[in-house]
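**Q** Got a predicted model here, sequence first, then my questions.
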Amino acid sequence: MESEVVLSQVADGVLTITLNRPDKLNSFTVAMHERLADAFERAERDDGIRAVLITGAGRAFSAGQDLSDRVTPKDGTPPDLAVTIESYYNPLIRRIKALPKPVVAAVNGVAAGAGANIALACDIVLAAESAKFIQAFARIGLLPDSGGTWALPRLVGMARAKALAMLAEPVSARQAADWGMIWQALPDADLMPTARKLAAALARAPTYGLGLIKQALEASATADLDTQLDLERDLQQKAGFSPDYAEGVRAFMEKRTPAFTGKEPTEKTG
């Protein structure tokens, strides 16, 4: 339904999520957060969904929080922003990071504030060349949230992260790709065909193994080398018991394309 603030569609093993408030630049409301939570919960429980693609309708990915959607106390005191963050934004970022399936962002236009950081929380980020990323928080006296202060220094380095956060200047898609903030900048007309093709390829890949890759890379941000080596050992053990590993080896030996199922191992170890 076009009236829905978030659209969901499953095809070829891919759940495509479209933020659908184009007249408001897909700025976030409570209703949008609730629908997004439903979509990611569906992705987690449905074995037929093996990848997620998230994009925006119209000319924006998301302009961040819809400031008019917050309830202002009648006595004039400022709203408690921690409530919004803890109730909606933090759970969304955690869902994206914890989902044991790849999440692709196709940034079709401006991604500002929380909209930028939600995109950057995804596993692979593609952007149209006309798109821009803006850490707009400082313009209204705030700091980046939705994982922004965690992601930016790791993606672009501390010097750039501080300048982006404090100056709130837009970064073009091409610049974001050059800095390593995103995977790829594409001509506008190529964005969605490329994103759909990429997501479909990920949906045919060894989903269980991709989930382990995601888990290992996320852990590396705070682990020392010895801890990471132990984690790699333990996760590789799990991967080695998966049906997709067996299929991958057979396909290699038989010189054919593997037919991965994405299923978890049936054997239990340890």
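**A** Yep, that arrived.

**Q** from here on, contacts and neighbour counts on C-alpha atoms
**A** Noted.

**Q** these two touch, right, Ala216 and Asp234?
**A** No - here Ala216 does not reach Asp234: they are 10.1 Å apart, not a contact under C-alpha atoms under 8 Å.

**Q** The two: which is more packed in?
**A** Taking neighbours as other C-alpha atoms under 10 Å, Ala216 and Asp234 compare with Ala216 leading, 17 against 13.

**Q** could you say which helix or strand contains the more buried one?
**A** If you go by DSSP states H and E, Ala216 is part of helix 207-220.

**Q** And the helices in the stretch 51-200 of the chain?
**A** 81-84, 90-98, 114-120, 148-156, 158-167, 173-179, 188-203 (DSSP state H, counting those that start in this stretch).

**Q** what residues does stretch 187-202 touch?
**A** 12-14, 50-53, 102, 104-106, 108, 126-130 (C-alpha atoms under 8 Å, 6 or more residues apart in numbering).

**Q** Strands of this protein, start to end?
**A** Assignment of strands within the chain using DSSP state E yields the ranges 6-11, 14-19, 51-56, 60-62, 103-107, 110-112, 124-128, 132-134, 171-172, 184-186.

**Q** Tally up the residues packed near Asp46, please.
**A** By other C-alpha under 10 Å, neighbour count at Asp46 equals 11.

**Q** Could you do the one 4 residues further on as well?
**A** Taking other C-alpha under 10 Å as the criterion, the count of residues near Arg50 is 30.

**Q** gap between it and Ala199?
**A** 9 Å (C-alpha to C-alpha, to the nearest Å).

**Q** which residues do these two both contact?
**A** Shared contacts of Arg50 and Ala199, counting by C-alpha under 8 Å, 6+ apart, come down to Val14.

**Q** Excluding residues flanking it in the chain, which one is nearest Gln65?
**A** Nearest residue to Gln65, sequence neighbours excluded (C-alpha to C-alpha, 6 or more residues apart in numbering): Phe28, at 4.6 Å.

**Q** What count of nearby residues applies to that neighbour?
**A** Count around Phe28 with other C-alpha under 10 Å applied: 24.

**Q** In contact with it, which residues?
**A** Ser62, Ala63, Gly64, Gln65, Asp66.

**Q** Buried residues, stretch 23-31. List them.
**A** Leu25, Asn26, Ser27, Phe28, Thr29 (16 or more other C-alpha atoms under 10 Å).

**Q** residue contacts, the residue nearest to Arg95 when sequence neighbours are not counted?
**A** Nearest residue to Arg95, sequence neighbours excluded (C-alpha to C-alpha, 6+ apart): Phe40, at 6.9 Å. For Phe40, the contacting residues are Arg95, Ile96, Leu99, by C-alpha under 8 Å, 6+ apart.

**Q** contacting residues for the residue nearest in space to the middle of the chain?
**A** Centroid check for the chain by C-alpha atoms, centre = their mean gives Cys122 as the closest residue, at 1.9 Å. Neighbour list for Cys122: Ile96, Lys97, Val103, Val104, Ala105 [criterion: C-alpha under 8 Å, 6+ apart].

**Q** also this one, for the comparison:
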Amino acid sequence: MALSCIGRSIFIRQNKMVVRTLSSSKYLQSSSVDAKFETAKQQLNSFSNDPGNETKLKIYALFKQATVGKNTTDKPGALNFVGQYKWSAWTDLGDMSKDDAKQNYIDLVSELAKAEGSSVDAEPQQETETDAKVYGSGVLLVKTENQIMTVTMNRPERYNAITVDMYEGLIEILSDAANDDSVSIVVLTGAGKYFCSGNDLKNFAGITPANMKQVAMDSAVLLERYVAAYIDFPKPLIAAVNGPAIGIPVTQLGLFDAVYASDVATFQTPFSKIGQSPEACSSYIFPKLMGHAKACTLLLFNETYTASEAERLNLVTKVFPNANFQEDVRKEIEKMVKLPIKSLVYSKRLARDCEREMLHKVNKDECERLVERWTSEDCIKAVMGFLSKL
């Protein structure tokens, strides 16, 4: 789990944002603005250049103002740093109208598009509806089509390693999807060869003996919120494991309703190598899935399992050939989405409610143990030894 929430690029300078408010008389007719707004939404996630955190905050705030209106939500808690910055950026737009926010959004995306060599004036793609919210600093790509929301961890150059802001982004995505009537099923997958390599090593930056305890406690709060988002997600949740998975992307699979794996996928939780302990309720769920002995080989003894082995251990629902993996998974999910959504939700609730309280207790207990582990001498030595080999 991430051990540093301080001194990172996610915490952008807290300054007032100056956003141009244009007179509605200067706009195109409403239908034209709406069309360009939809095109800009679709175009945003296709950009390859990172516009920087300040620009992404502006995009987020303008999108919320354009689609929801003035911010009337409560300010996030003190430990939800990312949420506070987003809330402030949205609040700073004040009474700006939805139409004005749309035009500002279009103008801002248009400026980014010029750097990418494209144009917001291009015709929108009609077959795909894409959620243009800025999640996880832009490295969580979200596409909703035919009531299937696909969330792609898009850091292939870093093997989709998870940053603090990605944790926050995934929490927000699940919250939004839970309340979005256009979403029936959520799918999580990875870009490139890896599903996810666990926590980004940069998460360990900025820790000193003086702040170690507080950082560990703050990180445990984030982890508990993250896992709780999966425990409480009401709709079917599918994992499409396209490649190797290491650490928390493995342990959280026990909270999914179906796990499809490519035949090149592998599964490893090397916690004891770095003096840590399991998370995401895996200490409770994995023995139930696999039996105690097999769960221990994964959670305690650093065994790596292939996709076919993980299927035999009930961690994986079905294995597909890598060559057509995403297409084969899509066919399976398209069968599911034709089923009545209320039946799916109510059936999942019945299966989950009988142990929801236990899952939250296990989540809390695991996080408390991790605070002890992260600040222990053996964990510090193990992590330092691991990092020295890189």
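**A** Perfect, thanks for sending it. Predicted model, so just to flag it, every value in this text is computed and none were measured.

**Q** Aligned counterpart of the residue nearest to Arg95 of structure 1 in structure 2, please.
**A** Matched by TM-score structural alignment, Phe40 of structure 1 corresponds to Leu174 in structure 2.

**Q** Roughly how far does that match sit from Ile285 of structure 2?
**A** For Leu174 of structure 2, the distance to Ile285 of structure 2 - C-alpha to C-alpha - is 21 Å.

**Q** re the thing from before, dump the contacts of Phe28 of structure 1 into TSV; add neighbour count and distance to Ala136 of structure 1 as well.
**A** Output for the contacts of Phe28 of structure 1, formatted as TSV (neighbours: other C-alpha atoms under 10 Å; distance: C-alpha to C-alpha, whole Å):
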residue	neighbour count	distance to Ala136 of structure 1
Ser62	33	12
Ala63	22	9
Gly64	24	9
Gln65	19	11
Asp66	15	13
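
**Q** tally of neighbours for Arg204 of structure 1?
**A** Neighbour number of Arg204 of structure 1 under other C-alpha under 10 Å is 18.

**Q** which one in structure 2 is aligned with it?
**A** In structure 2, Arg204 of structure 1 lands on Lys338 (TM-score structural alignment).

**Q** same deal with Leu217 of structure 1?
**A** Match for Leu217 of structure 1 (TM-score structural alignment): Ala351.

**Q** how close does its match get to Ile162 of structure 2?
**A** 29 Å.

**Q** swap in Cys196 of structure 2?
**A** 8 Å.

**Q** And Glu332 of structure 2, by the same measure?
**A** Taking C-alpha to C-alpha, one finds Glu332 of structure 2 at 27 Å from Ile162 of structure 2.

**Q** Can you tell me the closest non-neighbouring residue to Pro234 of structure 2?
**A** Val345 (6.0 Å).

**Q** Which residue in structure 2 aligns with Ser8 of structure 1?
**A** Using TM-score structural alignment, Ser8 of structure 1 sits opposite Val142 in structure 2.

**Q** Make sure its match is actually in contact with Met149.
**A** Yes - assessed by C-alpha under 8 Å, Val142 of structure 2 is found in contact with Met149 at 6.8 Å.

**Q** if I pick the closest residue to Tyr167 of structure 2 other than its chain neighbours, what's in contact with it?
**A** Spatially, and ignoring its direct neighbours in sequence, Tyr167 of structure 2 is nearest to Tyr226 (6.6 Å; C-alpha to C-alpha, 6+ apart). Taking C-alpha under 8 Å, 6+ apart, we find Tyr226 of structure 2 in contact with Tyr167, Glu168, Leu170, Ile171.

**Q** Make JSON lines out of those residues and add neighbour count and distance to Glu311 of structure 2.
**A** Compiled in JSON lines, the contacts of Tyr226 of structure 2 are given as follows (neighbours: other C-alpha under 10 Å; distance: C-alpha to C-alpha, whole Å):
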{"residue": "Tyr167", "neighbour count": "21", "distance to Glu311 of structure 2": "27"}
{"residue": "Glu168", "neighbour count": "21", "distance to Glu311 of structure 2": "30"}
{"residue": "Leu170", "neighbour count": "20", "distance to Glu311 of structure 2": "26"}
{"residue": "Ile171", "neighbour count": "20", "distance to Glu311 of structure 2": "27"}
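
**Q** Restricted to helices, list the residues you listed.
**A** Judged by DSSP state H, the contacts of Tyr226 of structure 2 include Tyr167, Glu168, Leu170, Ile171 as members of helices.

**Q** pretty sure Glu129 of structure 2 is touching Val142, no?
**A** No - using C-alpha under 8 Å as the test, Glu129 of structure 2 is too far from Val142 to be in contact (9.8 Å).

**Q** what stretch of structure 2 does stretch 243-258 of structure 1 fall on?
**A** Counting by TM-score structural alignment, stretch 243-258 of structure 1 has no counterpart in structure 2.

**Q** Can you tell me how far Thr150 of structure 2 is from Tyr85 of structure 2?
**A** Distance from Thr150 of structure 2 to Tyr85 of structure 2, by C-alpha to C-alpha: 26 Å.

**Q** So between the two, which is more surrounded?
**A** Thr150 (24 against 20).

**Q** what's the spatially closest residue to that one that is not a sequence neighbour in contact with, if anything?
**A** Closest residue to Thr150 of structure 2 apart from its sequence neighbours, by C-alpha to C-alpha, 6+ apart: Val187 at 4.7 Å. Counting by C-alpha under 8 Å, 6+ apart, Val187 of structure 2 touches Ile148, Met149, Thr150, Val151, Leu237, Ile238, Ala239, Ala240.

**Q** try it again with 7 Å
**A** Counting by C-alpha atoms under 7 Å, 6 or more residues apart in numbering, Val187 of structure 2 touches Met149, Thr150, Val151, Leu237, Ile238, Ala239, Ala240.

**Q** of these, closest to Asp50 of structure 2?
**A** Nearest to Asp50 of structure 2 among the contacts of Val187 of structure 2, counting by C-alpha to C-alpha, is Val151 at 18.6 Å.

**Q** residue contacts, the closest one?
**A** So Val151 of structure 2 contacts Leu140, Leu141, Val142, Lys143, Val187, Leu188, Thr189 (C-alpha under 7 Å, 6+ apart).

**Q** Against Phe386 of structure 2, how distant is Ser330 of structure 2?
**A** Careful, residue 330 of structure 2 is Arg; it's not Ser. With C-alpha to C-alpha as the criterion, Arg330 of structure 2 and Phe386 of structure 2 are 38 Å apart.
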